[in-house]
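> Structure, please.
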Amino acid sequence: MKVSTVRTYALSLHEATEAPHFTYQSFRVRDKIFVTVPPGEETIHIVLPEAQREQALALHPQFIEKLVWGKSATGVRVTLARAEAAVVKALILAGWQNKAPKALRDAHSR
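As a prediction, the model looks like this:
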């Protein structure tokens, strides 16, 4: 999977935008980050709640690892070269849903 595919999908979600975040690129919904892309574009970081993070880690350890930011686990790191596109898209959507306001989530599901 390539970052261009991640970008296309992330930006297809309601009100998603792309902006720099220090040395990373980020995808946001109403200024809340749901995906970051580190320099080199070999991995992406998806911000997820604990239950979804743990499920992704259990089901796809071949390309997903826990993302720790400071002292907290905040999501998952996905190695794009080994990733399954459908899984990555589902996780990006879950990250977006976690950050988007309810009204926006409802509008997206219509």
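
> Please make it C-alpha for all contacts and neighbour counts, starting now.
Will do.

> What's the first helix or strand after the biggest helix by length in the chain?
Identified as the longest helix of the chain according to DSSP state H is helix 85-99. Using DSSP states H and E, the helix or strand that follows helix 85-99 in sequence is helix 102-109.

> Please enumerate the strands of this protein.
16-21, 24-29, 32-37, 43-47, 64-69, 72-79 (DSSP state E).

> What is the burial count for the closest residue to Y9 other than its chain neighbours?
The shortest distance from Y9 to any non-neighbouring residue, by Cα to Cα, 6 or more residues apart in numbering, is to K89 (7.1 Å). Neighbourhood size, K89 [other Cα atoms under 10 Å]: 15.

> Alongside the first, I'd like the structure of this one:
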Amino acid sequence: MTVDVDAAAAAALALPGVTEADHHGRRSFRVGGGKVLATVPADGVLNVLVGEDLAHAVSAQPGVELLWWGQKLSGVRVELALVDAALLDELLQDAWARRAPAALRRPEP
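Purely as a prediction, here's the structure:
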């Protein structure tokens, strides 16, 4: 099942400590003092700031392409209508784990 921007936003906001904020006139999802984990650059698209290994691993999937900031790989660009919810959740979890403060990443006792 594919997802839309509202479903992607709900998935991001379901992660501990994630908030939504403006990012140069666009929606973004942040954790830990404002660290960006994903942005919405256009309708139906989500940029997710995953690690290089995961970015390369999923870049052959339909609807996913590498996202570059200059010469630096910064994550993946996701065409939401072409990906399923499970893949999007994996991407958001990775981005969250890379940016969330240690206190949020620790399992509850």
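
> coming back round to it: next, format the strands of structure 1 as TSV and append mean neighbour count and distance to R105 of structure 1.
Conversion of these to TSV gives the following (neighbours: other Cα atoms under 10 Å; distance: least, Cα to Cα, whole Å):
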stretch	mean neighbour count	distance to R105 of structure 1
strand 16-21	15	12
strand 24-29	22	11
strand 32-37	22	14
strand 43-47	25	16
strand 64-69	17	25
strand 72-79	20	20
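
> could those be laid out in JSON lines, adding distance to M1 of structure 1?
Shown next, in JSON lines, are those (distance: least, Cα to Cα, whole Å):
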{"stretch": "strand 16-21", "distance to M1 of structure 1": "19"}
{"stretch": "strand 24-29", "distance to M1 of structure 1": "17"}
{"stretch": "strand 32-37", "distance to M1 of structure 1": "13"}
{"stretch": "strand 43-47", "distance to M1 of structure 1": "10"}
{"stretch": "strand 64-69", "distance to M1 of structure 1": "13"}
{"stretch": "strand 72-79", "distance to M1 of structure 1": "9"}
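
> So which of those is nearest P101 of structure 1?
strand 24-29 (8.8 Å; Cα to Cα).

> compared with structure 2, how much does that closest one deviate?
Mean deviation of strand 24-29 of structure 1 relative to structure 2 after superposition (mean Cα distance after the TM-score superposition for structure 1): 0.6 Å.

> Just want the most central residue of structure 1.
Nearest to the mean C-alpha position of structure 1, by Cα atoms, centre = their mean, lies I46 at 2.9 Å.

> Map that one onto structure 2.
Using TM-score structural alignment to pair residues, one finds that I46 of structure 1 aligns to V48 in structure 2.

> show me the contacts for its match.
37-39, 75-78, 91-92, 95 (Cα atoms under 8 Å, 6 or more residues apart in numbering).
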